[in-house]
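# here you go, sequence then predicted model.
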Amino acid sequence: MYRAVLACCALAVVNSATAEPAWMNTTLSPDERAHLLERELTMDERFSLVHSPMSLDMGPFQRPQGAPFTAGYVAGIARLGIPALAQSDASLGVVNPLGLRPGDHATAMPSGQALAATWNPALARAAGAAIGQESHAKGFNVLLAGGANLARDPRGGRNFEYLSEDPWLTGVMAGASIAGVQSAHVVSTVKHFALNNYEISRNTYNAVIADAPFRESDGLAFQLAIERGQPGSVMCAYNVVNGAQACHSEYLLGKVLKGDWGYKGWVMSDWGAVKSVDAAKVLDHQSGEQLDKQVWFGAPLRDAVASGAVSKERISDMVTRVLRSMFANGLFDHPAGPAPIDLAAHGAVAQRVAAEGIVLLRNQDKLLPLSPTLKRIAVIGGNASMGVLSGGGSSQVTPAGAQYVVNLGGNRPMDQFFRRAVWFGPGPLEAIRTLADKTEVVFDDGRYPAAAAELARNADVAIVFGTQWNGENEDTPDISLPQGQDALIAAVAAANPRTVVVLETGNAVAMPWLEQTAAVLESWYPGQHGAAAIADVLFGRVNPSGRLPVSFPVSESQLPRPQLPGFGLPPDSSYEIQFPEGSDVGYRWFARTGAKPLFAFGHGLSYTSFAMSDLKVKGGKTLMVSFTVKNTGERTGAHVPQVYLRSAAGKPLTRLIGFDKVELAPGEQKRISLAADPRLLANFDSVAHGWRIAAGEYAVSVSTDAADTGLTGSAKVTTQLLKP
C-alpha cells in the first residue's frame, strides 16, 4: 500500500522520464499548477522568490547577473523551469530608467487622467494591450501598472498616473487597462493600495479613515479594478493607514484584500515600503530591497521561520501566490522574449487616447474648430515649439523621436531621477502649422507677457499653451499655473478676446482668466503624439469627446483640506491626514457642501449637439436605466451620457452609477441600457459587514455632468445585504 501511494505521487509529478512536469499541463487550473510546483521547491528556493532588488548599477544598487536594467528582478529557478520575473515600471508605457538601456524606446501613452477622460473602457483595454505587447517583446513579464488611487486633491503630485475621483469610473477604466496588459501574457499590478493620495512625506503620513467610507471610495475603486482586470499582483502603498504601514496592514491586506475580496494573487511592496520582517504576516514579496533598511525577507525572515514566529505554511502561501499569477497569465506557457513591435499601430492607439481624452471646457461663439479662412494665428508659450509635456518620476517613458529634458534640480539624492521635466517632440507649433494650410502661424515663447500680447493683438486668433509639471515624490502647493503663466494668459486675452487656451497639466488648475478667453482645451499630458492630437481637435479633424474625470475647483478654499497636508514640514515628517469628505470625494463633496465648481466632473463640450429622451427606470434588486441619445447637430460626434443616483430611499446624494460612450452621425439615435452595480446603490455597513441597500424609492438622472439635472426618473429598490 505504501509503495502504491509513493508511485501515485511520483506519477502526479512526472508521468514518464521524457514527459513534461505535471505543472506544465495546461488543462489544469492555475491553482492546481501552482500547488504542484510549489511543493517541489526547496526552502532556499522559496526564500529566493519572496524578495528582490532594483536591477540598476548606480549608487547603492547592483544589477543581478544577466538581468536587464529595470525596476526589479527576481531570478528564475532553472531546474524547475521557473522563469525570472523582470519587472518594469509601466504606468504610461514601458520605462527605460534614465535611459540605461541605450536605444530602447517605447510608446509613451498619455497620462492616466487623459485615459480616464476618454470614458472609453475599450480604448483603455487597447492602450493596456499595446503596453503589454511591448513589454513582452522586450523581455519584461511584470508591469508595475494599474494606478487606481482616487484623485482626492488636485494638488496630488501623482494624480496624473491615476485616473479619476470616482470609484466606478476608476474601477472600470483601471480594470480594462489591466486586462489589456495581461492579454499579452504579462502580469500587471494594481497600485498603490491604499490611500496613497499625496506625495509629501509619503512614507510617513498617516491616512485616517473609517472602514465604511474607505470601502465606499478608494476601496471600491480597487475592488472593481481587481474584479474586472484580475491583476496578478497588488502593490501596497508607502503611507500609513490608520496607524499601520500599508504594506504591513492586516486590515488592508489580510481582512479586506485576501479575506473579503478573496484575492488569489501576490502582494508586492512598493520600493522601500517595508519596515520590518513583521510585514510577512500579510505581505508576500519585498520589492526594491536596497531601498529598505534591510532585506527583511532574507535572513530576518529565515530566522522568523526558524523560531516559529512565521510558519513554513505562510512561506508556501507567499510563493504559491506568485506562481499562481505566473500560470494564470501565461508566463510559463508564453515566455517573454524578443519579438517585433508594431510601433506604428501602438502610436495610433496613443494618438487616439490623446484625442479622445482632450476636453473642450469652453467654446464661446463657437470659435473652435478654427476656420480655414483665418489669416494669422499667434501661438504662445508652453514650450509649444519644442513638444508636449509629460509627468515626472518612475512612469517617465522614453519614446523614439525628439525629447527635451530639463533637470529641475533639488536637495535630495533621488531628485536627479524624480525631478526631470520632459517634453516629447514634435511640438504643437509644428502640428498647427501643418494643418493651418494658407494661414500664417507666428510664435512667441511667452517669457514676456507684453511681447506676447502685442503678437496676439495683431492675430485673428491667439492660442496660448499653459503647462503644469507634476512629478512623483512631491505635491503642488496650490492649483495655479506656475511661473507666471496666469498673468501671461490674462495679458494675451486682454489683447485679443479670440484667445484659445490649451492646457497641458497633471491636475485640475484654477483659471482666474477664464471669462476673458474664448475657448479652453484640457489636454492633460497627451503622450508622444499629443501635438498632432491637439492640432486635430483645434482644426476640427477630431470632434472633441473627452469628459472631465475630476472636478475643477475655483480655488483651494473649496477643497476638504484647503491647506495642503504636510506642506512646509521637514521631509519624512509623521503627521495625520484626516478625510472629512469620507467617501464623498470630488463631485460628491461639491454636492454635499453646495459649492459650485469651476467645471463639474463629467463636463465636456462637442462641436455637435446631442439630446437625450425617453428615460425608463426599472427597480428591484438594482436599477435598470434606459434612454435614447440622438445627435441633433451637423457633425458626427461621440456623447458620454452619465447616470447619477440622486437620492436613495429618501436620502439626497449624488453618485455616478453608470455611463456609456456612443458615436453618432448627424440625425442618428441609439437606445442605451445600463444596469447599476448594486454596491453603488448601497452603503457599507461595518457592523453587519456587508453592503446594505435600504428599501425605498431611488431617483436617478441621465446627465451631461455631475451638476446637470438632466432627465430624471425613479423606481423602487428592495432591501439587501450584499457580501463585502
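Yes, it's here.
# going forward, measure contacts and count neighbours with C-alpha atoms only.
Fine.
# assumed Gly466 was part of a strand.
Yes: remark: Gly466 belongs to a strand, assigned using DSSP: H, G, I helix; E, B strand; the rest coil.
# which ones are touching it?
Gly466 is in contact with Gly381, Gly382, Leu481, Gln485, Ile489, Val501, Val502, Leu503, Glu504, Thr505, counting by C-alpha atoms under 8 Å, 6 or more residues apart in numbering.
# the third one belongs to a helix, doesn't it?
Going back to what we said before, that points to Leu481. No: counting by three-state DSSP, Leu481 is not part of a helix but coil.
# residue contacts, it?
Leu481 makes contact with Gly466, Thr467, Gln468, Val509, Ala510, according to C-alpha under 8 Å, 6+ apart.
# below is an additional structure, to be compared with the one above:
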Amino acid sequence: MARTAARTAKTPQDEAREAVVEAALGRLGLDAKARLLAGQDMWSLPALPEIGLKSLVMSDGPIGVRGVRWTSDDPSVALPSPTALAATWDPGLAHRAGVLLAQEARRKGVHVLLAPTVNLHRSPLGGRHFEAYSEDPYLTGRIGTGYVQGVQSGGVGTTVKHFVANDAETDRFTVNNVVDERTLRELYLAPFEAIVTGARPWGIMTAYNTVNGTTMTEHGRLVDEVLRGEWGFDGFNVSDWTAARSTAGAVEGGLDVAMPGPRTVYGEALARAVRDGQVEEARVDEAVRNVLRLAARVGILEGAEPVVTRPPEQVDGEALARETARRSFVLVRNENAALPLRPHGTLALIGAAARDARVLGGGSATVFPPRIVSPLDGLTAALPEGSLRYAVGADPTTELDVADQGFSLRAVCRDAGGNVLGTGSAPTGHIQWMGSDLPEGVTHEALHSVELTGTFTPRESGPHIFGVKGVGAFRLVVDGTTHYDDVQRPAVEGNPFEALSGAPVPRARAELTAGTTVEVSLTHVVEFPDRIPMKVVGFTLAHQEPQRDPDELIAEAVEAARDADTAVVVVATTERVESEGFDRTDLRLPGRQDDLVHAVAAVNPNTVVVVNSGSPVELPWRDDVAAVLLSWFPGQEGGAALADVLTGAHEPGGRLPTTWGPLQDTPVTEVVPQDGELHYTEGVFIGYRAWERAGREPSYPFGHGLGYTDWAYESIEVEGTTVKVRVRNAGSRPGREVVQVYLGPAEPDPLRPVRRLAGFAGVEAAPGESVDVVVELPRRSFEIWDQVSNVWSFVKGSYEVAAGRSIADRRVTVTINV
C-alpha cells in the first residue's frame, strides 16, 4: 500500500527544500539509498558526499543531550525528569526546556534528539514512567507539544516516542499489547496525534512491542494510514534500537530507518530484497525521501536552507534547571503552615538521599551533568551557619550500587597481547560504550579487555562489599587482593541488555579504614556475541558501604530531630526500583525509610518529608507528618531548588500529573504479560478516570498541589466552547495557580469517564488580586471513537463544566448543552 501524502500546508521554504530533496533522491542508486536507511554505527546515518549529504547524528534525551559518547568528558545539562516537567503544567516552560536542549545538541554536533517520551502512565508499576509525562493524554500532548516546538525552534529534530502502547517494560521486546481501537484512539494515540498536528515533529520512533498482533516496526496501518495518512506526518520514522526484525516487513510497514548499525535489516539486505522482487524500490524511495527531508530541515543537505537559520538566544542551563525543578515540586500536604521554614530556626536534615542525591532516572535517559547540587549542599548554602544538622537515618540502597562516591577511576583498553590501546574517563564504576563510544585509538577489532582501575577512599570504616554487574569473564582486585576471577553468567537468558539492566552480584568483602585510600581494579574480557546486532561494552563495578545497624541509624536521626525546630526527611527510590528495562513489583520505598519517617514524626510534630522519586510511591505515614513535598528526579540543580522552596524564596509550583495512591487500591496494575500478551481490559479507564469509576479515594488526586497562598474561585462562564474563570489570590503573598477545567456528561454514562481534563491555564496574581482565566474547550473533549464506523463521533447533550484545583477539588461548575 502506498503511503498517503502528507496534507500539511507547505510554505515556500518547504517547497524549496522538497525540490532539493527530489533532486538528491534522483541522483542516488539503490545501494546508496539502502545504505542511507541503516545506521552506520550506534548513533548516526552515513554521509553521501555524492549528493552533498553529511552524516546525520542522533542522541538520547529527554532531560539532557548526552551526545554520541557515554562520557563525562563532555558534560550535559541535566534538567528534571519528564514527570517533573509535566508537573509544572506549563507548556511554555516545556518550550524553554526544548530550546535549551537544542542549544546543547548543537554544541555536541547532534541533529536529532531521541525524545520526548509520550507514552502514558497506564499503571504506576511501569518502571520507566519517570521518562514519560502523565496518565492523561491531554496534559501529555500539551507538554509534549511545547517541548517539541522548543527543540525544533533551535533547528534540532525530535523523535516522539515510543509509537505506540509502550507503557511497561516487562517483555517489552516481545509483548503483544491487545488494545481495542477506541482505547488506542482516545488514550494512547492521542498525545502523538496532538503533537503531530500541533508541533509538526520531524521524527517518530516506533516501539519494540507488538500491538494487536503486529510488531510496531511493521505496523503499516498505524504508521501509514493513521500517522502519515490521517495526521499528515511528513517526518522520518526510526526504529527503537534493535527493534526492526524483518527487511520486507519493516519497509512495507512504513519504517524509514533501522537503528543501530552497521548490522541492521536494511542496508545490503534491503538492496537485495529489492533486487529479489520482495520489496518495490518505490517504497525505498519514500523512506529515503523522508530521511533527506529531515537532513534538509537540520541543515546537512547541500543546497537546502535549514528550517532554522538563526538559533534562539542562548539559555542559562543552570538557571533553567533550577527554575524548572522548583516549579515542578508538588506540595501535597502542609499542615499548620509548616512550610516555608520559619526564619532563624534549627533544621535536622535526614536521609541518605539528602547527601547523595538521585537527580535523574536510569537507562537511556542518563547524562553526566557538570555538577550536582544535593539537598544537603543546597540547604547548607541557604541557611545560617550552624543551624543545620545532618543524619543518614536510613539508606534506600539495600544492595550494591554503582561505584561513585570516593572512587577515582579510569578505563584502560588492551589488546589480546596486553598492549594498551587507549584510555578513557570513568566518572563512576559504570562502563557503557555503544558503537563509536570507544576511547580514542581503540577499535572493536583490536579490543580484548577493559580494566576499570583507580583508587577508592572510604568515608566509613568497616567491611566494604564490591561486586560486578555484567556478563562474561571478570577479575576483581581490591587493595592488592584478587577476590574474583571467573565468568559471570546472565541471570536472564536472552536479554540483550542484561549487562546494563541486570542486578550487581557481590564478589568481594574488604575491611577498609575511613580516609585510607586503596587501589581497586575490575578487568573484563570483552566479547561481541553475534546474536546482538550492535557492539556494546557494558559492565559495572558496584559497591556498598559498611552496613550499620539500621535501628542505630534511625535512633541517631531521632535524636537530631528531637532537638530541631523542623525535621526534613528526604526519602527516595533507587535505580533498582525505577529504571529502564524492568517494571516495579510494588510501590513501597526501599529499605527502612518508612520506619525512619514514623520515628522522626513521633518526636517532632514539625516533620517535613521530601519524596525523591520519579513516579508514585506509597506514603503510609502521610497523615502523621506536617508536610509532604514531591521533588521527582529534580535534575542537577535539585538541591538549590529545594532550598528555594523550603525557605520560601519561591513557592512550589507543581500539580500532580498522575494520581498517587496505595497499590492495593490502584485500579490498573497489570504489567506482566500472560502467554506473551498484555490485554488492556480496562479500556479508556486509567488514572483518575479509573479511580473515579471505581469510587476509590487516592492518597492525592490528579491535579493536586498546594502553594504558599490561597485561591478563591469566584465565577465560571461558558460561551460556546470558551470558558472564563475568575480567580482571586486570597492569601498574603504573590502566587501562581493552575486553573484546571474538567468536562463530563451531566448524566452518568457507563461508556465514558465521569469527567476528563479538557483544558488548563496558569495564572499569577498579587494578594487580593482577581484575574480572569480563559480556556478553550477542544472539540475532541466532546467526541468518542465510534468503533463501528471507525470515526470520531461528536456526542451531543448536556455537560458539566467544572473548574478547580484538582480532579477532586472542583470549585465552580456550570452545565452547558451542545
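Here it is on my side, so go on. The structure presented is a predicted model; accordingly, all values stated were derived computationally and were not measured.
# select from the contacts of Leu481 of the first structure the one having the most neighbours.
The most crowded member of the contacts of Leu481 of the first structure, judged by other C-alpha atoms under 10 Å, is Thr467 (26 neighbours).
# any idea how far the residue positioned nearest the centre of the first structure is from Met173 of the first structure?
With the centre of the first structure defined as its mean C-alpha position, the nearest residue by C-alpha atoms, centre = their mean is Tyr162, 2.9 Å away. Separation of Tyr162 of the first structure from Met173 of the first structure (C-alpha to C-alpha, to the nearest Å): 10 Å.
# ok, now Ala336 of the first structure?
Ala336 of the first structure sits at a distance of 26 Å from Met173 of the first structure (criterion: C-alpha to C-alpha).
# the two: which is more packed in?
Legend: neighbour count by other C-alpha under 10 Å for Ala336 of the first structure and Met173, higher for Met173 (33 against 26).
# what residue of the second structure takes the place of that one?
Aligned by TM-score structural alignment, Met173 of the first structure pairs with Ile143 of the second structure.
# setting aside sequence neighbours, what's the nearest residue to its match?
Excluding its sequence neighbours, the residue lying closest to Ile143 of the second structure (C-alpha to C-alpha, 6 or more residues apart in numbering) is Pro91, at 4.8 Å.
# go on, Leu656 of the first structure?
Tyr644 (4.4 Å).
# ok, Pro624 of the first structure touching Asp677?
Careful, residue 624 of the first structure is Met; it's not Pro. No: using C-alpha atoms under 8 Å, Met624 of the first structure makes no contact with Asp677, being 9.8 Å away.
# between the two, which contacts overlap?
Counting by C-alpha under 8 Å, 6+ apart, no residue touches both Met624 of the first structure and Asp677.
# do you know how far the equivalent of the residue nearest to Ile143 of the second structure over in the first structure is from Lys438 of the first structure?
With TM-score structural alignment as the criterion, Pro91 of the second structure lines up with Pro121 in the first structure. Look at Pro121 of the first structure and Lys438 of the first structure: by C-alpha to C-alpha, they are 39 Å apart.
# show me which of those two is the more surrounded one.
Using other C-alpha under 10 Å, the more surrounded residue of Pro121 of the first structure and Lys438 is Pro121, with 20 against 13.
# what sits against the counterpart of Leu253 of the first structure in the second structure?
Matched by TM-score structural alignment, Leu253 of the first structure corresponds to Val223 in the second structure. Contacts of Val223 of the second structure were listed using C-alpha under 8 Å, 6+ apart, and they are Gly253, Gly254.
# got it, and Ala411 of the second structure?
For Ala411 of the second structure, the contact set (C-alpha under 8 Å, 6+ apart) comprises Thr423, Gly424, Ser425, Ala426, Val450, Glu451, Leu452, Thr453.
# do His35 of the first structure as well
Residues near His35 of the first structure by C-alpha under 8 Å, 6+ apart: Thr320.
# next, count neighbours for the equivalent of Asn119 of the second structure over in the first structure.
Matched to the first structure by TM-score structural alignment, Asn119 of the second structure sits across from Asn149. Asn149 of the first structure has 32 neighbours, counted by other C-alpha under 10 Å.
# surely Asn149 of the first structure forms part of a helix?
No: in this structure, Asn149 of the first structure is coil, not part of a helix, as judged by three-state DSSP.
# OK, contacts around it?
Asn149 of the first structure makes contact with Tyr162, Leu163, Lys191, His192, Phe193, Ala194, Leu195, Asn196, Asn197, Asp218, Ala221, Phe222, according to C-alpha under 8 Å, 6+ apart.
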